[in-house]
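In: Can you look at this prediction? I've put the sequence above it.
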Amino acid sequence: MNVPSANPPLIAAADKGDMAAVERLLGEGARVDVMDATGRTALMAATQKNDLPLARRLIAAGSDVNARDITMLSPYLCAGANGFNEILKLTIASGADPHSVNRFGGTPLLPSSEKGFLRTVRVCLTAGIPVDRANDLGWSALLETVILGDGGRLYGDVVEALVGAGADPHLRDRDGKSSLEHAQALGQERVLAIFRGEGAAAGPGAAMIRQAKQAEKAEHYEEALAIIAAALAQHPADADLTYYKGYYLYELGRHEEAIRTFETVLASSPDEVEFHFYIAYAYRAMKQPEAALAAFDAGVAKKPETPFLRYHKSNYLRELGRHEAAVAVMDELLARDPGRYDFAFHKGNSLRSLGRHEEAIAAIEIAIASDPGNPLYRRHKAQSLKLLGREA
């Protein structure tokens, strides 16, 4: 049995990305799945750093891709939630359970869809993860994509991938609303076109975009980029084509070029605020958090009434462990829309991470009042009460 300890040397070495130390410790007989006080293994530490060579070495040494930490994350679930595609593929090939779920009851398909990690969504679908499985919030991947996306180019492609895999736009959430009804209420015209079977691209470069997408689905990003570059030579002002150029550069790891490409759209069309999101994600991939947060803020300043960029900024702040700032963003969102009990729930989780359990309980109570029968909210309230030494 793995008994957690404070800071096992193997995990400390993995945290530092020190392959030589990992090799030495394994050679000396260190247990590959030893856990620290939070239930992390060395493989989880390598996954959190997106360190593919180290993850590959630890899996080869027998590390369990399904081993969970105290937050119920496994290396497989962590890789899927963060868009670490090569580690995700490695864990799937190494015996990951495609039906395993995180503490919210979601497979990796849900957070990857929510965050707009299109490539990760494709990996999940190829692995056979059930496309319509709902989490404990009552949301399927398609519902999350519509509710928490912006209906723009990237999220339209996520919707297209999910629908192509058989996702049901008529599946209803716990409030009785379907993805189709949410998309109608939110005015997501690209998404509605996909639901009608028309496809999202409709501009002069639409045929070339469809051709590029075929190459993209096979992960032939250089080929997809070449197709788009040829189309842009004919239609240089087409914002859809410019988006795909930036997206393929992003997937090829050419993040600075992707940012410059996205910025060309904003220079001519400042209202295309979704491009601030794409820029933020490129900076995220470059591990430049302040630049990423500034990109989110630039978009928020242009359209303060839309929750999309604020929500994803708060997601990123939680990822960075900046829970005070995440709570502040959630407060902004709740001030504009007090009925969003999912926002209140996420605020409660950040407050709990800060040790502010009474406030966390108060936030989660808002969610419970909106959806009294949801066991997820009651479970999280019970956890906060337990941390306060009180019974649920």
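Out: Yes, it's here. Owing to the predicted nature of the structure, the values given are computational and were not obtained by experimental measurement.

In: rest of the way, CA atoms for contacts and neighbours
Out: Will do.

In: quick one: the residue nearest to residue 116 when sequence neighbours are not counted and residue 142, what's the gap?
Out: Excluding the flanking residues, the one nearest residue 116 by C-alpha to C-alpha, 6 or more residues apart in numbering is residue 155, at 6.0 Å. Distance, residue 155 to residue 142, by C-alpha to C-alpha, to the nearest Å: 10 Å.

In: where along the chain do the strands fall?
Out: Ranges of strands within the chain: none, based on DSSP state E.

In: Quick check, central residue of it?
Out: Within the chain, one residue has its C-alpha closest to the average C-alpha position: by C-alpha atoms, centre = their mean, that is residue 115, at 3.4 Å.

In: Could you pull up the residues touching it?
Out: 145, 149, 312 (C-alpha atoms under 8 Å, 6 or more residues apart in numbering).

In: For the stretch 1-150 of the chain, which segments count as helices?
Out: Remark: helices of the stretch 1-150 of the chain, listed N- to C-terminal, are 9-15, 19-27, 42-48, 52-60, 75-82, 85-93, 109-115, 118-126, 141-148; assignment by DSSP state H, counting those that start in this stretch.

In: Looking at those helices, which is nearest to residue 295?
Out: Minimum separation from residue 295 across these (C-alpha to C-alpha) falls at helix 109-115, 15.9 Å.

In: any idea how far residue 382 is from residue 190?
Out: For residue 382, the distance to residue 190 (C-alpha to C-alpha) stands at 41 Å.

In: Settle it for me: which of those two has more neighbours?
Out: Neighbour totals were compared for residue 382 and residue 190, and residue 190 leads with 24 against 16 (other C-alpha atoms under 10 Å).

In: Please report how far that one lies from residue 146.
Out: Here residue 190 is placed at a distance of 11 Å from residue 146 (C-alpha to C-alpha).

In: Then residue 19?
Out: Shown here: residue 19 relative to residue 146, a distance of 41 Å by C-alpha to C-alpha.

In: Residue 370 too?
Out: Using C-alpha to C-alpha, one gets 20 Å for the distance from residue 370 to residue 146.

In: Next: residue 233.
Out: Applying C-alpha to C-alpha to residue 233 and residue 146 gives a distance of 33 Å.

In: quick one, which of the two is more surrounded?
Out: Neighbours per residue (other C-alpha under 10 Å) separate residue 233 from residue 146, with residue 146 holding more: 27 against 9.

In: what about residue 184, neighbour count?
Out: 14.

In: Put this next to the previous one:
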Amino acid sequence: MEPAMDLYEAIAAGNEAAALEALDAQPRPPEEQRRPTPVLWALYHGHRDLARTLAGRIGHLDLAEAAALDDAPRVRQLLDSGEPVDGRTPDGYTPLQLAAFFGGSQAAVPLLERGADPGAVAGNPMRIQPLHAAVAGRHHDIAARLIAAGADVNARQQAGYTPLLAAAGNGDADLVHTLLDAGADPQLADDAGMRPADLADQHGHEALAAELRKA
């Protein structure tokens, strides 16, 4: 008989049965409490349905999980109970950063209303801000909301990446236009010297690259 899979191994593999078996076997041991929660781990590995299944089995969502799963009523409930709006996950992310990356457009509303920092920097080497996360996830509505809340459109994350560099590399013309209209600098290069037009070209978005060179 094969040994039971570790909880995090099962989640990463998208093995729902093994993940639930491991989850039911015992509560999270102390060493796992320094890791992302099982729900977030599932989201990090692209298993959104599994994340919801795990959340249902656990029976509640913490603020970061609720933000990532776009559960705005739960976000409001936790904020009303005194949860810090910019509290950090063990790997250094704020609820707003997670909402921005995973498309939590409804959850982002109460977070920003309660004072979540649109310029919070992740406490890990990636150093993303919420706008970087929204652009990476291609969530236009959240990006626009963050810009309206005062997010720095020229903020740099790891390797000197700006939101405009990410949007250009993704070929996301609508986000490129939104960022340019908000004052993003098309001449800012990353640490390797690549400008937005260069990244657009590199990824096969020639028309967008030409537009950026004229911006």
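Out: Done, it's in. Please read all numbers here as calculations on a predicted model, not as lab measurements.

In: Report the TM-score for the pair.
Out: After superposition, the two chains reach a TM-score (TM-score structural alignment, normalised by the length of the second structure) of 0.67; 157 aligned residues with a C-alpha RMSD of 1.9 Å.

In: ok so, going back, list the contacts of the residue nearest to residue 116 of the first structure.
Out: Remark: with contacts taken as C-alpha under 8 Å, 6+ apart, residue 155 of the first structure is in contact with 116, 145, 146, 149.

In: Counterpart of the second one over in the second structure?
Out: In the second structure, the residue matched to residue 145 of the first structure (TM-score structural alignment) is residue 200.

In: got a list of what its match touches?
Out: 168, 169, 170, 171, 206, 208, 209.

In: try 6 Å
Out: With contacts defined as C-alpha atoms under 6 Å, 6 or more residues apart in numbering, the neighbours of residue 200 of the second structure are 168, 169, 209.

In: measure the equivalent of residue 129 of the second structure over in the first structure to residue 98 of the first structure for me?
Out: In the first structure, the residue matched to residue 129 of the second structure (TM-score structural alignment) is residue 74. Computed as C-alpha to C-alpha, the residue 74 of the first structure to residue 98 of the first structure distance reads 12 Å.

In: Burial check on residue 103 of the second structure, number of neighbours?
Out: 22.

In: Also residue 158 of the second structure?
Out: 13.

In: can you check the one 3 residues further on too?
Out: The criterion is other C-alpha under 10 Å. On that basis, residue 161 of the second structure has 24 neighbouring residues.

In: Without its sequence neighbours, what residue ends up closest to residue 203 of the second structure?
Out: The shortest distance from residue 203 of the second structure to any non-neighbouring residue, by C-alpha to C-alpha, 6+ apart, is to residue 169 (6.1 Å).

In: Would you confirm that the match of residue 129 of the second structure contacts residue 68?
Out: Yes. Counting by C-alpha atoms under 6 Å, residue 74 of the first structure does reach residue 68; the two are 4.4 Å apart.

In: Tell me who's in contact with residue 135 of the first structure.
Out: Contact criterion C-alpha under 6 Å, 6+ apart gives 105, 106 as the residues in contact with residue 135 of the first structure.

In: what do we get in the second structure for it?
Out: For residue 135 of the first structure, the aligned position in the second structure is occupied by residue 190, per TM-score structural alignment.

In: measure that match to residue 199 of the second structure for me?
Out: Using C-alpha to C-alpha, we find residue 190 of the second structure at a distance of 10 Å from residue 199 of the second structure.

In: Please apply the same query to residue 49 of the second structure.
Out: Using C-alpha to C-alpha, we find residue 49 of the second structure at a distance of 33 Å from residue 199 of the second structure.

In: ok, the two, which is more surrounded?
Out: Using other C-alpha under 10 Å as the criterion, residue 49 of the second structure and residue 199 rank with residue 199 on top: 23 against 14.

In: Settle this for me: the more buried one is touching residue 166, isn't it.
Out: No. Shown here, residue 199 of the second structure and residue 166 do not form a contact pair, counting by C-alpha under 6 Å, at 8.3 Å.

In: coming back round to it: which of the contacts of residue 115 of the first structure show up in the second structure as well?
Out: Comparing the contacts of residue 115 of the first structure with the second structure on both residues aligned by TM-score structural alignment, their matches' C-alpha atoms under 8 Å, the contacts found in both are 145, 149.

In: quick revisit: make JSON lines out of the contacts of residue 155 of the first structure and add distance to residue 376 of the first structure.
Out: Putting the contacts of residue 155 of the first structure into JSON lines (distance: C-alpha to C-alpha, whole Å) gives the following:
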{"residue": "116", "distance to residue 376 of the first structure": "24"}
{"residue": "145", "distance to residue 376 of the first structure": "20"}
{"residue": "146", "distance to residue 376 of the first structure": "21"}
{"residue": "149", "distance to residue 376 of the first structure": "22"}
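
In: Pick out the most distant pair among those residues.
Out: Greatest spatial distance in the contacts of residue 155 of the first structure: 116 and 146, 10.7 Å, computed using C-alpha to C-alpha.

In: Spell out the residue ranges of the helices in the stretch 151-300 of the first structure.
Out: Counting by DSSP H, counting those that start in this stretch, one finds helices in the stretch 151-300 of the first structure at the ranges 153-164, 179-186, 189-195, 206-217, 221-234, 239-251, 255-268, 274-285, 289-302.

In: Looking at these, which is nearest to residue 332 of the first structure?
Out: helix 289-302 (11.4 Å).

In: Could you give the residue range in the second structure aligned to the closest one?
Out: The alignment of helix 289-302 of the first structure onto the second structure (TM-score structural alignment) covers no residues at all.

In: any idea of the angle that helix forms with helix 274-285?
Out: Comparing the axes of helix 289-302 of the first structure and helix 274-285 via axes from the mean of the first three to the mean of the last three C-alpha atoms, to 10 degrees yields an angle of 170 degrees.

In: Please name the nearest non-neighbouring residue to residue 215 of the first structure.
Out: That would be residue 224: by C-alpha to C-alpha, 6+ apart, it lies 5.4 Å from residue 215 of the first structure.

In: what's the counterpart of that neighbour in the second structure?
Out: Matched across to the second structure, residue 224 of the first structure finds no residue, judged by TM-score structural alignment.

In: Report the separation between residue 224 of the first structure and residue 126 of the first structure.
Out: Counting by C-alpha to C-alpha - residue 224 of the first structure and residue 126 of the first structure are separated by 20 Å.

In: neighbour count winner among these two?
Out: Neighbour comparison, residue 224 of the first structure and residue 126: the larger count goes to residue 224, with 25 against 10 (by other C-alpha under 10 Å).

In: dump the residue contacts of the more buried one.
Out: In this structure, residue 224 of the first structure makes contact with 212, 215, 216, judged by C-alpha under 6 Å, 6+ apart.
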